[in-house]
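> can you look at this prediction? I've put the sequence above it.
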Amino acid sequence: MITQQIVLISGALFGGLSIIFGAFGAHALKKILSEEQLNSFETGVKYQMYHAIVLLFIGSYFPTPNQFMSWAFFIGIILFSFSIYGLVLSSAKGKKMKFLGPITPLGGLLLVIGWTLLLFSFI
């Protein structure tokens, strides 16, 4: 069971990691990634941060967070952003992990489901 505290901790953790990954991408990876790869990496960072903020909102707004909504955002962040990180980094090393390609849209789908559940909670 996901509690309010777990949702808030997850949001703070994902938010902090997005800052670290963003700095890593802007400084260390800028020298080894193509512009297209760097843009993809930044997309993962942005979506991770956006949804970290959503988790903080959910944890603050709902005393008892919706389990499906919370899991959708949590797993969606991992599948979407972290698959992008894996694809970009493995591609830069010349050993692209192609199996991660289909995982990214699944993560995106979970994020859309999370947003839909959030919408329904307001209706």
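Perfect, I can see it now.

> switch to C-alpha atoms for all contacts and neighbour counts from now on
OK.

> going along the chain, name the helices of the chain.
4-27, 35-61, 67-92, 103-122 (DSSP state H).

> and these as CSV, adding mean neighbour count?
Formatted as CSV, the helices of the chain follow (neighbours: other Cα atoms under 10 Å):
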stretch, mean neighbour count
helix 4-27, 18
helix 35-61, 19
helix 67-92, 21
helix 103-122, 17
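
> so how far is residue 3 from residue 11?
12 Å (Cα to Cα, to the nearest Å).

> check residue 28 too.
Residue 28 is 36 Å from residue 3, by Cα to Cα.

> which one of those two is surrounded by more residues?
residue 3 (15 against 12; other Cα atoms under 10 Å).

> who's in contact with that one?
Contact analysis of residue 3 by Cα atoms under 8 Å, 6 or more residues apart in numbering lists 64-65.

> so residue 87 is in contact with residue 97, correct?
Yes - using Cα atoms under 8 Å, residue 87 is in contact with residue 97, at 5.9 Å.

> in addition, the following structure is provided for comparison:
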Amino acid sequence: MNDKFFIQAGALLGAVAVALGAFGAHALKAMLETSGRADTFETAVKYQFYHAIGLVLIGILLQNCAVNAERYYHWSGYAFLVGVVIFSGSLYTICFTGIRAFGAIAPIGGTLMIIGWVLLLLAAGKK
């Protein structure tokens, strides 16, 4: 996959994060506050949005990167994308279903996001 994929994925994740954030702040506000899940929902949206920006950045960096850095950027992007799906997805699932067992999955996504940042660091060090 090329730089365009990560820019498009980041743009889509960003748009969905804004929509979910607005939906949570308005239509779901009472439900999230009653269930005590407003902070959980906000965390899911924030991390999704941060990593959406990261994906766009990776796509831009891929446009002019050194050949030996390309694979690090790609793996960083994949780690961000899968990490967001697992991390934010598990938190959204908890908010909408109340099934707290999905909280056990969130650290897998968080770990993938950390790995993505480390891979981005390694890519930046390649010349």
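Structure's in. What do you need? Please read all numbers here as calculations on a predicted model, not as lab measurements.

> skip the chain neighbours and tell me the closest residue to residue 45 of the first structure.
Nearest residue to residue 45 of the first structure in three dimensions, chain neighbours excluded: residue 18, at 5.4 Å (Cα to Cα, 6 or more residues apart in numbering).

> check the gap between that neighbour and residue 86 of the first structure for me.
Taken as Cα to Cα, the span from residue 18 of the first structure to residue 86 of the first structure is 15 Å.

> go on, residue 42 of the first structure?
Per Cα to Cα, residue 42 of the first structure is found 13 Å from residue 86 of the first structure.

> kindly report the same for residue 16 of the first structure.
19 Å.

> ditto for residue 118 of the first structure
For residue 118 of the first structure relative to residue 86 of the first structure (Cα to Cα), the value is 29 Å.

> same deal with residue 29 of the first structure?
Going from residue 29 of the first structure to residue 86 of the first structure by Cα to Cα gives 13 Å.

> show me the contacts for residue 90 of the first structure.
96-97 are the contacts of residue 90 of the first structure under Cα under 8 Å, 6+ apart.

> map it onto the second structure.
Counting by TM-score structural alignment, residue 90 of the first structure corresponds to residue 97 in the second structure.

> equivalent analysis for residue 103 of the first structure, please.
Superposed on the second structure with TM-score structural alignment, residue 103 of the first structure falls opposite residue 105.

> now its match. Nearest residue, chain neighbours left out?
residue 90 (6.5 Å).

> contacting residues around the one you found?
Taking Cα under 8 Å, 6+ apart, one finds 102-103, 105-106 in contact with residue 90 of the second structure.

> looking for the alignment partner of residue 55 of the first structure in the second structure.
Residue 55 of the first structure maps onto residue 55 in the second structure, by TM-score structural alignment.

> ok, its match to residue 48 of the second structure distance?
From residue 55 of the second structure to residue 48 of the second structure the distance is 10 Å (Cα to Cα).

> tell me the spacing between the aligned partner of residue 87 of the second structure in the first structure and residue 120 of the first structure.
Residue 87 of the second structure maps onto residue 80 in the first structure, with residues paired by TM-score structural alignment. Distance of residue 80 of the first structure to residue 120 of the first structure, given as Cα to Cα: 23 Å.
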